[in-house]
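Enquirer: coords please:
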Amino acid sequence: MKTALITGATSGIGLATAITLADEGFALVLCGRNTEKLAELKETLGTEVPVETLEFDVRDKEIVASQIASLKEAPFDEIDILINNAGNAHGLDSIDKGNLEDWDAMMDINVKGLLYVSNAVIPQMRDRKRGQIINIGSTAGKEVYPNGNVYCGSKHAVDAITTGMRLDLNPYGIRVGAVNPGLVETNFSEVRFKGDTERAEKVYQGYLALQAQDVADVILFAVTRPAHVNIADLTVMCTAQASSVLLKKD
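Expert: Take a look at the predicted model:
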């Protein structure tokens, strides 16, 4: 039985991935900030597979390190698969009107948070000379769109870090890859628009966006390949989406 650690596991892609991997028999370490949802997941998914939960904000490097170090008992003491899913977009302002707090949040969560979690997990993979890391990127890490500025910058950083990880960890037999979704219908836009549900819903009107389960299925494919196969970089979009700015609507 392999053990997967998933950040941002209480909603969206992370939640769908947790449920999907549980169905496939993976032991799970589920990380997030929502105490109640973590407890619910441990209770429900724990009837299928071993489940441990860690409550932390990926921006807090000391708590991230201590929480992951607290995993002492099998099967949670050896993380076979790390899925760096936690990430957010905040605001959609042009660069001249950007909010510094929004910028900090995106860089701290999307980039530094990914690094903090990876830093806590990679040493054990290196020592065992095996493991797999999947970073959840975005089409925003492949192209920049108007008013995407800092969010796109954070996801371009994830793209570069993923490549750097793959190069540096190659001598240890650790597989590193990225899954880069386009438009996915989750609470992503509601967070970006700071609770403006009406504005968020309009993002997904007139076409069928990717669903969280679609991305979870892609992640499952990546983590179930034979040991000699690494899905290094995969971009997935809904059929209606051709790029970040070209979208076919009914």
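
Enquirer: okay, CA-based contacts and neighbour counts for the rest of this
Expert: Will do.

Enquirer: pull out the buried positions in the helix or strand harbouring Glu201.
Expert: Taking DSSP states H and E as the definition, Glu201 sits inside helix 197-202. Using 16 or more other Cα atoms under 10 Å as the test for burial, helix 197-202 gives Ala200.

Enquirer: for that helix, packing partners?
Expert: helix 188-192 (3 or more Cα pairs under 8 Å, 6 or more residues apart in numbering; DSSP states H and E).

Enquirer: residues making contact with the helix it packs on?
Expert: Contacts with helix 188-192, where a contact means Cα atoms under 8 Å, 6 or more residues apart in numbering, come from Gly12, Asn88, Ala89, His90, Gly91, Leu92, Asp196, Thr197, Arg199, Ala200, Glu201, Val203.

Enquirer: what about Tyr207, which SS state?
Expert: coil (DSSP: H, G, I helix; E, B strand; the rest coil).

Enquirer: so it makes contact with Ala240?
Expert: Yes - with contact defined as Cα atoms under 8 Å, Tyr207 reaches Ala240; the gap is 6.6 Å.

Enquirer: after the helix holding Glu201, next one along is what?
Expert: helix 212-223.

Enquirer: and for comparison, fold this next one:
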Amino acid sequence: MDNLSNYFGQNINQKRIVVTGGTTGIGKAIAKLLVSLGGRVFVFGRDENDLNGALEVIKAKSFSGEILGISADITQKDDIDLIWNKVDNAFGGIDILVNNAALPARGIIEGNYEDWKYILETNVLGYIAFAKEAVNRMKVQKSGHIINIGSMSAEVKEKTGVIYVSTKTAIRGFSTALRKEINPLGIKVSHIEPGAVTSDMQEDSKEVQKEKIVSMEMLEAEDIAMSVLFCLSQPKRCDVVSMQIRPHLQII
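Expert: Next up, the predicted model:
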């Protein structure tokens, strides 16, 4: 095998990449890693302060890649159109899409119709809408890679998170079927299901999350970023179809 540094960077350098929900947590870690390897990355999120913070942190590293972004809501069609106009103008297309934007949700006893509608539009329709736009562009060049970030909830199906479980189970099925549809077009699809990861979605405080990392009960966002990199680094003949990443002591 060639030098591993070349292996992990060969499919990233100068690639045009969109990371949904790329301003915090897993998305931010993914964007940071891919920019460090020369990727040209576009991110967005709903909170402008989070966006500015992410752009500042990544740009400050003086990486060889490029980071751009705007504040936008994945549930708004006008915002979706704006994002893709920005991507087309800046990059002239897309090579890699990382579908990551998602919101937490609890059981069916809590919440109401409008809450659930917004969650579903973010966690499911958002993935579908961005995959559609990516495929429209990738099929012309007969190449591309879509990575859908799912969750272990699709397997565990915890009773305390019925709504969230529903969305992540949908993403598991969507990823499987999507690969069958677009692989003949030269487009790869990978599905990654993390276990417990430090993020703002966790109910535990930052201090407790840090303790759980030390005790191997929780992952860091960078662990998932490395999993994404592994999927993207495979040769064209090789698809990483599904991957589950869990803390060592999170027994499911």
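
Enquirer: TM between them?
Expert: Once superposed, chain against chain, the TM-score is 0.85 (TM-score structural alignment, normalised by the length of the first structure); 233 aligned residues with a Cα RMSD of 2.1 Å.

Enquirer: can you map out the strands along the first structure?
Expert: Counting by DSSP state E, the first structure has strands at residues 3-6, 27-32, 51-55, 81-84, 131-136, 174-181, 233-236.

Enquirer: list the contacts of the residue most central in space within the first structure.
Expert: Central residue of the first structure (Cα atoms, centre = their mean): Asn85, 1.2 Å from the mean position. Taking Cα under 8 Å, 6+ apart, we find Asn85 of the first structure in contact with Ile6, Thr7, Gly8, Ala9, Ile13, Gly14, Asn135, Ile136.

Enquirer: tell me which two of these sit farthest apart.
Expert: Spatial extent of the contacts of Asn85 of the first structure (Cα to Cα) is set by the pair Ala9 and Asn135 at 13.6 Å.

Enquirer: who's more crowded, those two?
Expert: Ala9 (28 against 24; other Cα atoms under 10 Å).

Enquirer: residues contacting the more buried one?
Expert: Counted by Cα under 8 Å, 6+ apart, Ala9 of the first structure has contacts Leu15, Thr17, Ala18, Leu30, Cys31, Gly32, Asn85, Ala86.

Enquirer: tabulate those residues (TSV), appending distance to Leu100 of the first structure.
Expert: Formatted as TSV, the contacts of Ala9 of the first structure follow (distance: Cα to Cα, whole Å):
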residue	distance to Leu100 of the first structure
Leu15	29
Thr17	32
Ala18	33
Leu30	30
Cys31	27
Gly32	24
Asn85	23
Ala86	20
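
Enquirer: do you know how far the counterpart of the residue nearest to the centre of the first structure in the second structure is from Met138 of the second structure?
Expert: By TM-score structural alignment, Asn85 of the first structure lines up with Asn100 in the second structure. Applying Cα to Cα, to the nearest Å, the value for Asn100 of the second structure to Met138 of the second structure is 19 Å.

Enquirer: what of Gly144 of the second structure?
Expert: In this view, Gly144 of the second structure and Met138 of the second structure are 6 Å apart by Cα to Cα.

Enquirer: find the residues that touch each one of those two.
Expert: Shared contacts of Gly144 of the second structure and Met138, counting by Cα under 8 Å, 6+ apart, come down to Ile94, Asp95, Ile187.

Enquirer: tell me which residue of the second structure lines up with Arg59 of the first structure.
Expert: Match for Arg59 of the first structure (TM-score structural alignment): Thr75.

Enquirer: ok, Val158 of the first structure next?
Expert: Under TM-score structural alignment, Val158 of the first structure pairs with Ile171 in the second structure.

Enquirer: ok, its match touching Ile147?
Expert: No - with contacts counted by Cα under 8 Å, Ile171 of the second structure stays clear of Ile147, the gap being 10.9 Å.
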